[in-house]
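Asker: Curious how this folds, go ahead:
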Amino acid sequence: MTLANDNAPLAGVAAPPFLTGRTRVAGVAGWPVAHSRSPRLHGTWLRWYGIDGAYVPLAVPPDRVAAAFAGLPALGLVGANVTVPHKEAALAACETLTDRARRIGAVNTLVVQQDGTLHGDNTDGFGFLENLRQGAPGWRGSRGPAVVLGAGGAARAVCVALLDSGAPEIRLLNRSMDRAEALAGSLDGRIVCAPLSESSRAMMDAGLLVNTTSLGMAGQPPLDVDLEPLPTDALVTDLVYAPLETPLLAMARGRGNPVVDGLGMLLHQARPGFEAWFGVAPEVTDDLRRVVLEDGPS
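Answerer: Here you go, the predicted structure:
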């Protein structure tokens, strides 16, 4: 296991054998939430760093979401991750927000402040960039135009992150042009919209290709794109991580493009919340990837 800093996981270190009255509790709120990998992820870090803490799934029906977020401080929780479909409701529940959460228009990380108020952040874009930096050392957002497939919430977080990283242009492709144009119009930066059917033209001279759609996920239709016009030195990444190597990544790897899978985004986006709740800056290692995938992708 890599020991890169004083907070790195140590062999033989385990969580306390039982929870105490000082246990710090966080969780993940969503509906449904049973499929979430976050309890396994955060639970692994809690064991590795020997922290008196717990991280639990919080199944919150949509008609109870406001009450659930308001109840976090009253129950003594230190915070929570938020997954679909509650990210926009979480933003509305916060007294304070980070700039990136405000720009993305959604919150995936809640921190209970000492005065009992909720502070909201969105770490999806952070996780996206950190995954690329770890998986493709030397990658820079300013390398060239970025092609982003899809115009949903994930695409919005990716676009904000790419603009902040210096991307000279984002080519946003989606089946619904109205949705793509609405996203582009709400952000400051050079974003050019086109239908997904024009992906070949958009890939010329691109430095990055990102799939933010569910196409290619297990049980979903494949992503039908032609990579022939894409430069072979362009980085290709897919937010889908089940399967870990999607058909898009396999096709890109086969033609010589560097590729980065989507699992690292899930792992890296969790780091800021864990540090805020439990006081330790956790690492993303190969061992962590193996543990999170142990019982197969969900």
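
Asker: can we go C-alpha only for contacts and neighbour counts from here?
Answerer: Fine.

Asker: ok, and what's touching stretch 169-184?
Answerer: If you take CA atoms under 8 Å, 6 or more residues apart in numbering as the criterion, stretch 169-184 is touched by 144-151, 156, 159, 162, 189-199, 202.

Asker: Figure out how far that stretch is from the centre of its chain.
Answerer: 20 Å (CA atoms, centre = their mean, to the nearest Å).

Asker: Pull out the buried positions in that stretch.
Answerer: Glu169, Ile170, Arg171, Leu172, Leu173, Asn174, Met177, Arg179, Ala180, Glu181, Leu183, Ala184 (16 or more other CA atoms under 10 Å).

Asker: can you list those residues in TSV and add secondary structure?
Answerer: Output for these, formatted as TSV (DSSP: H, G, I helix; E, B strand; the rest coil):
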residue	secondary structure
Glu169	coil
Ile170	strand
Arg171	strand
Leu172	strand
Leu173	strand
Asn174	strand
Met177	helix
Arg179	helix
Ala180	helix
Glu181	helix
Leu183	helix
Ala184	helix
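
Asker: tell me which of the residues you listed is nearest to Ala67?
Answerer: Leu183 (29.6 Å; CA to CA).

Asker: show me what contacts Val291?
Answerer: Arg40, Leu41, Thr44.

Asker: And the buried ones among the contacts of stretch 169-184, selectable in ChimeraX?
Answerer: ChimeraX command restricting the contacts of stretch 169-184 to the buried ones, with burial defined by 16+ other CA under 10 Å:
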select :144,145,146,147,148,149,150,151,156,159,162,189,191,192,193,194,195,196,199,202
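
Asker: To check against the first, give me the structure of this:
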Amino acid sequence: MKEDLIDSRETLPAHVPLAGVLGWPIAHSRSPLLHGHWLQRYDLPGHYIPLPVRPENLLEVLRGLTKMGFVGANVTIPHKETVLQIADIVTDRAALIGAANTLIFREDGKIHADNTDGYGFISNLTQNAPDWQATRGAAAVIGAGGAARAVVASLLESGVPELRITNRTKLRAEQIKAEFGAKVVVYDWAQAGNMLEGATTVVNATSMGMTGKLPLRIPLDALSPDALVTDLVYTPLMTDLLKEAQSRGCKVVDGLGMLLHQAVPGFERWFGRRPEVDEDLRQAVL
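Answerer: From the prediction side, this is the model:
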């Protein structure tokens, strides 16, 4: 996966690099804590700030940032799809997923868009479950939104033999099958528990189970104790899904690491150093 991550590595400008995260709203974002920790740890010049941008102002703001000393930005809800229409260069992965989360503002004025969510997802699993192998068996993905699409793309690229998916709106899951191919098998939401049978990787890629959101109500009776279970939700860190899976003997991985790892390629490009994801970073962001 790493070879087509952000690879436009022109020399960083002489001025202090500026980057940030674009969203509406944006006050909840932990990205400033994350990048700020790295800047301080490595004693690097640069600043990373939250950038609240209304959807109707996105194009104007992006063009302005490229003229103001910004070297790039992260993108979050609701702009992740829209930026693909604005960017001058879009990676194949971002185009396939249909969203971008990382932008580079090149010295020639062009905007380069990538999606590093899948990279972050796989890196989180390999760091926290070193024995995990995508090829061991089927993967079961709950959800069919933007995050789920990144997960699906990364799991298929990693070699899962079958990818099962379910979503409350079945049409969105069927669209993923149509775009990602024959290895994808769609399950009705009412039969979601059945898709866990024999699955060696189980992923919640919805917001269900998050603090303040609806609970995730999927029966885990068919879940094998040999499965790895991960939840993209990280508030709370140990969701009800992870708690129950752990009680059944499963290896579990929380979702915070995906947030941390997806930030690595952008930080490296903007500030000139590849940062490390470790426990100090986790605690700083928490």
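
Asker: Any idea what the TM-score comes out to?
Answerer: TM-score for the superposed pair, counting by TM-score structural alignment, normalised by the length of structure 2: 0.93. Supporting figures: 273 aligned residues with a CA RMSD of 1.0 Å.

Asker: Redo the buried residues of stretch 169-184 of structure 1 as TSV? Include distance to Asp287 of structure 1.
Answerer: Below are those laid out as TSV (distance: CA to CA, whole Å):
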residue	distance to Asp287 of structure 1
Glu169	36
Ile170	34
Arg171	35
Leu172	35
Leu173	35
Asn174	36
Met177	41
Arg179	39
Ala180	38
Glu181	41
Leu183	37
Ala184	38
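
Asker: Strands of structure 1, residue ranges please.
Answerer: For structure 1, the strands defined by DSSP state E cover 24-30, 53-59, 79-82, 96-97, 109-112, 118-121, 146-149, 170-174, 191-195, 208-211, 235-238, 259-260.

Asker: Could you dump those strands into JSON lines and include distance to Gly71 of structure 1?
Answerer: Shown next, in JSON lines, are the strands of structure 1 (distance: least, CA to CA, whole Å):
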{"stretch": "strand 24-30", "distance to Gly71 of structure 1": "12"}
{"stretch": "strand 53-59", "distance to Gly71 of structure 1": "12"}
{"stretch": "strand 79-82", "distance to Gly71 of structure 1": "11"}
{"stretch": "strand 96-97", "distance to Gly71 of structure 1": "17"}
{"stretch": "strand 109-112", "distance to Gly71 of structure 1": "11"}
{"stretch": "strand 118-121", "distance to Gly71 of structure 1": "11"}
{"stretch": "strand 146-149", "distance to Gly71 of structure 1": "37"}
{"stretch": "strand 170-174", "distance to Gly71 of structure 1": "38"}
{"stretch": "strand 191-195", "distance to Gly71 of structure 1": "39"}
{"stretch": "strand 208-211", "distance to Gly71 of structure 1": "36"}
{"stretch": "strand 235-238", "distance to Gly71 of structure 1": "36"}
{"stretch": "strand 259-260", "distance to Gly71 of structure 1": "39"}
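
Asker: quick one: which of the ones you listed is nearest Asp286 of structure 1?
Answerer: It's strand 259-260; of the strands of structure 1, that one is closest to Asp286 of structure 1 (CA to CA) at 13.9 Å.

Asker: what does the closest one correspond to over in structure 2?
Answerer: Counting by TM-score structural alignment, strand 259-260 of structure 1 falls onto residues 252-253 of structure 2.

Asker: ok, average deviation of the matching stretch from structure 1?
Answerer: Averaged over the aligned pairs, stretch 252-253 of structure 2 sits 0.2 Å from structure 1 after superposition, using mean CA distance after the TM-score superposition for structure 1.

Asker: which residues sit in contact with Thr102 of structure 2?
Answerer: Gly72, Ala73, Asn74, Val75, Ala113, Asp114, Asn115, Thr116, Gly266.

Asker: could you redo the last one with a cut-off of 6 Å?
Answerer: Asn74, Ala113, Asp114, Asn115 (CA atoms under 6 Å, 6 or more residues apart in numbering).

Asker: do the same with Pro61 of structure 1
Answerer: By CA under 6 Å, 6+ apart, the contact set of Pro61 of structure 1 is Trp31.

Asker: cool, Asn101 of structure 2 as well?
Answerer: Neighbours of Asn101 of structure 2 in contact, by CA under 6 Å, 6+ apart: Asn74, Val75, Lys80, Asn115.

Asker: what do we get in structure 1 for it?
Answerer: By TM-score structural alignment, Asn101 of structure 2 lines up with Asn108.

Asker: Name the nearest residue to that match, sequence neighbours excluded.
Answerer: Val82 (4.4 Å; CA to CA, 6 or more residues apart in numbering).

Asker: now the most centrally placed residue in structure 1: how far from Ala167 of structure 1?
Answerer: Nearest to the geometric centre of structure 1 sits Asp124, at 3.7 Å (CA atoms, centre = their mean). To Ala167 of structure 1, Asp124 of structure 1 is 17 Å away according to CA to CA, to the nearest Å.

Asker: ditto for Ala184 of structure 1
Answerer: 14 Å.

Asker: Show me the contacts of Val291 of structure 1 that map onto helices.
Answerer: Arg40, Leu41, Thr44 (DSSP state H).

Asker: For the last one, which residues are in contact?
Answerer: Contacts here follow CA under 6 Å, 6+ apart; on that basis Thr44 of structure 1 touches nothing.

Asker: repeat for the second one
Answerer: By CA under 6 Å, 6+ apart, the residues touching Leu41 of structure 1 are Val292.

Asker: what does it align to in structure 2?
Answerer: Using TM-score structural alignment, Leu41 of structure 1 lines up with Leu34 in structure 2.
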